[in-house]
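**Q** Provided below are the primary sequence and the corresponding predicted coordinates.
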Amino acid sequence: MNLIKTLVIGNSGSGKSWLAEQLATSLGSAWVDLDLLHWEPGGYNMPRKQEDVIAMAREAAAAERWVIEGIYGWIVSEILSAATALVWIDVDESECIENIRQRGMRRGGDAQSLAELLKWAKSYQSRTGSSSYGAHEAIFNSFRGQKACLKTRDQVTAFADSSI
């Protein structure tokens, strides 16, 4: 698989960041977390302007090599054509929730934001919008490059191991 410019999508807590870090390290490429583009510095309370986020994502995707990961389908759609590979981590919602509980809140989050994130992760299959299961499925199905859908933690680990 040509992983030079890889997008990793999936639910919150699915392991996107872990896999992206593994891939970026093995490829010697940049690792871009879309949370850091979407949210203003200091936490998850203030989103950036959509046009600023898209400009930053396009700038990151213009690089020679990268691994970009996130849940935001609206951002991914803006840079999908630049990708050589797409990985969708589609593990069960309950596993995502357990992963979030184990890691706790990141980047200045508090107990309330952790509770909201757990509720958000639990609604992946049922919610609508660009960060939903349905939106990720549509992105995956429309992508014409090399792609992989990973359904279990073992598959995610094996994919990372095979890319090293």
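**A** Done, it's in. Residues are numbered from 1 along each chain as shown.

**Q** Every contact and neighbour count from this point should use C-alpha atoms.
**A** Noted.

**Q** Tell me where the chain has helices.
**A** Under the criterion DSSP state H, the chain contains helices at 16-27, 34-38, 50-61, 73-79, 93-103, 111-122, 133-142, 153-162.

**Q** here's the one I want to compare it with:
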Amino acid sequence: MQRILIIGNSGSGKSWLAARLAEQLTIREVNLDTIVWQPGGFNQKRSQDEIDLAIKALAQEPSWVVEGVFGALAEQLLAAADLLLFLDLDWSVCRDSLLSRGSQSAIQRDAIAAEENFQQLLVWASEYELRASKSSRQFHRELFERYQSDKHHFTTRQEVNNYLTQLTTHS
């Protein structure tokens, strides 16, 4: 387990899981948001060239835990990954998680814009099941089905916690 890819909806617990795995395995943690968005918020995308270069470079690194909802980017890392984790939690769980996390406006440059972005995120995340893009549940399922190496599909927080506990006791 040197290259772990975690996919799922916003609020599914990808960042939480990635942080724990990275700490336990002492490998780099990468949130795809940091590759897609300019620093200071989630309202300015990097150029596609910058994103593509960062993904290509990341794919060459010997170890990482990468997490994100961006299926198109996850797809580019799939061949380099040796473990795929799909957090396929119910929207109500994701919504509650997002609401408890809040807009994170205090750590962004523009608190008003951050709050507006958060409201947009809630709407966007609620459409995970309906979207036709590569950031949809359907596409994440397709990535999961296509992936031929070690993979795990989680539908509850308890399953994720059990998996982590199992890793801790066997490492």
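**A** That came through fine. Quantities reported herein were computed from a predicted structural model and do not represent experimental measurements.

**Q** Now tabulate the helices of the first structure in a markdown table and tack on mean neighbour count and distance to residue 85 of the first structure.
**A** Listed next are the helices of the first structure as a markdown table, based on neighbours: other C-alpha atoms under 10 Å; distance: least, C-alpha to C-alpha, whole Å:
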| stretch | mean neighbour count | distance to residue 85 of the first structure |
| --- | --- | --- |
| helix 16-27 | 20 | 12 |
| helix 34-38 | 19 | 17 |
| helix 50-61 | 16 | 12 |
| helix 73-79 | 18 | 12 |
| helix 93-103 | 16 | 23 |
| helix 111-122 | 15 | 24 |
| helix 133-142 | 17 | 10 |
| helix 153-162 | 15 | 13 |
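
**Q** who wins for proximity to residue 6 of the first structure among the ones you listed?
**A** Closest to residue 6 of the first structure of the helices of the first structure is helix 16-27 (C-alpha to C-alpha; 8.5 Å).

**Q** related to what we said a few turns ago, for residue 8 of the first structure, find the nearest of the helices of the first structure.
**A** helix 16-27 (6.1 Å).

**Q** aligned partner of residue 11 of the first structure in the second structure?
**A** Matched by TM-score structural alignment, residue 11 of the first structure corresponds to residue 9 in the second structure.

**Q** How many residues are close by that match?
**A** For residue 9 of the second structure, the neighbour count with other C-alpha atoms under 10 Å is 28.

**Q** and the gap between it and residue 88 of the second structure?
**A** 7 Å (C-alpha to C-alpha, to the nearest Å).

**Q** what does residue 111 of the second structure give?
**A** 30 Å.

**Q** more crowded one of the two?
**A** A side-by-side neighbour count of residue 111 of the second structure and residue 88, using other C-alpha under 10 Å, places residue 88 first with 20 against 15.

**Q** now for the more buried one: what does it line up with in the first structure?
**A** In the first structure, residue 88 of the second structure lands on residue 90 (TM-score structural alignment).

**Q** which ones are touching residue 79 of the first structure?
**A** With contact set as C-alpha atoms under 8 Å, 6 or more residues apart in numbering, residue 79 of the first structure has these partners: 57, 58, 61.

**Q** you'd agree the last one is up against residue 81?
**A** No. Contact between residue 61 of the first structure and residue 81 fails when scored by C-alpha atoms under 8 Å: they sit 9.5 Å apart.

**Q** and the residue nearest the centre of the first structure, what does it touch?
**A** Residue closest to the mean C-alpha point of the first structure, counted by C-alpha atoms, centre = their mean, is residue 70 at 2.3 Å. Taking C-alpha under 8 Å, 6+ apart as the contact definition, residue 70 of the first structure lies against 8, 9, 10, 16, 17, 33, 34, 35, 76.

**Q** That one and residue 61 of the first structure, how far apart?
**A** From residue 70 of the first structure to residue 61 of the first structure the distance is 13 Å (C-alpha to C-alpha).

**Q** same question, residue 15 of the first structure
**A** Residue 15 of the first structure is 21 Å from residue 61 of the first structure, by C-alpha to C-alpha.
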